[in-house]
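turn this into a model:
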Amino acid sequence: MLYTISQRFYFDAAHTLQREIETVGSRRIHGHTYHAEVSVSGPRDPENGMVLDLGFLRLRLEGVREQLDHHFLDEVPNLGIPTLENLCTFIATQLADIRPPVSRVRVWRDAIGDACVLDVP
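Here you go, the predicted model:
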């Protein structure tokens, strides 16, 4: 059997964005509350009954959160242009060594209804 577990976190951050529409507001420094959910899929370990200890996943996500929370995303190393897509990729990359591996990353902004999902092959 294959199980999927997940853990959520949030962070507040500012950024700018060069766009073809909504250019005035996007080009100015502005901020959002972002939410992220990371999922890990795999078999249940017969000894402990877990795919991955959620405490371990929470600890790793806190490290990712520290890199993003109350930061200017334009300046976060290895993030690139601060899009939802790049945030998904950044989070997945920061957790690339977790076993079983990350299977999905979702980043969204409740206030404006935007979301992005990265399904990791």
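
from here on, just use CA atoms for contacts and neighbour counts.
Noted.

touching, Ile29 and Thr23? I think so.
No. Ile29 lies out of contact with Thr23 (Cα atoms under 8 Å); the separation is 11.6 Å.

next, the structure of the following sequence, for comparison with the previous one:
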Amino acid sequence: MQFTIHQRFFFDAAHTLDRAIETESSRRIHGHTYHAEVSITGPRHEGSGMVSDLGYLRQRLDQLREQLDHRFLDEVEGLGKPTLENLSLFIATALADLQPAPSRVRVWREGIGDGCVLDLTP
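Here you go, the predicted model:
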């Protein structure tokens, strides 16, 4: 039996993008409130009754939030171009050492209705 647990966090950040559409507004520094959800899938451990301790996951997400919150994403080391796809991958990579590792990372900007899901299941 497999269970999937989730934890969410949010951060406010600015960025620029070089795009073929909406070019002028995208190239200017602008900001968003980003939401992220990390999912972990695995069996329930007999001793704890949990897939993973969500308290530990919250600690790790707090560390990630510090790297991203109120930052200029163009300058975050290891992120690359500040796209939703790269943010999803950045979060997954930062948490890859968790046991079990994340099975899914979702990043979205609720204010404008867009988002990205990175499915990490084999």
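
and the helices in structure 2?
23-27, 54-68, 84-94 (DSSP state H).

deepest of those, which one?
helix 84-94 (a mean of 19; mean count of other Cα atoms under 10 Å).

by how much does that one deviate from structure 1 on average?
With mean Cα distance after the TM-score superposition for structure 1, helix 84-94 of structure 2 departs from structure 1 by a mean of 0.2 Å once superposed.

what's the angle from that helix to helix 54-68?
130 degrees (axes from the mean of the first three to the mean of the last three Cα atoms, to 10 degrees).

make JSON lines from the helices of structure 2 and add distance to Gly113 of structure 2 to it.
Converted to JSON lines, the helices of structure 2 look like this (distance: least, Cα to Cα, whole Å):
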{"stretch": "helix 23-27", "distance to Gly113 of structure 2": "16"}
{"stretch": "helix 54-68", "distance to Gly113 of structure 2": "20"}
{"stretch": "helix 84-94", "distance to Gly113 of structure 2": "12"}
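
right, and the ones you listed - which one's nearest Cys116 of structure 2?
helix 84-94 (5.9 Å; Cα to Cα).

what about that closest one, distance to the chain center?
6 Å (Cα atoms, centre = their mean, to the nearest Å).

ditto for stretch 98-112 of structure 2
4 Å.

in it, what counts as buried?
Ala101, Pro102, Ser103, Arg104, Val105, Arg106, Val107, Trp108, Arg109 (16 or more other Cα atoms under 10 Å).
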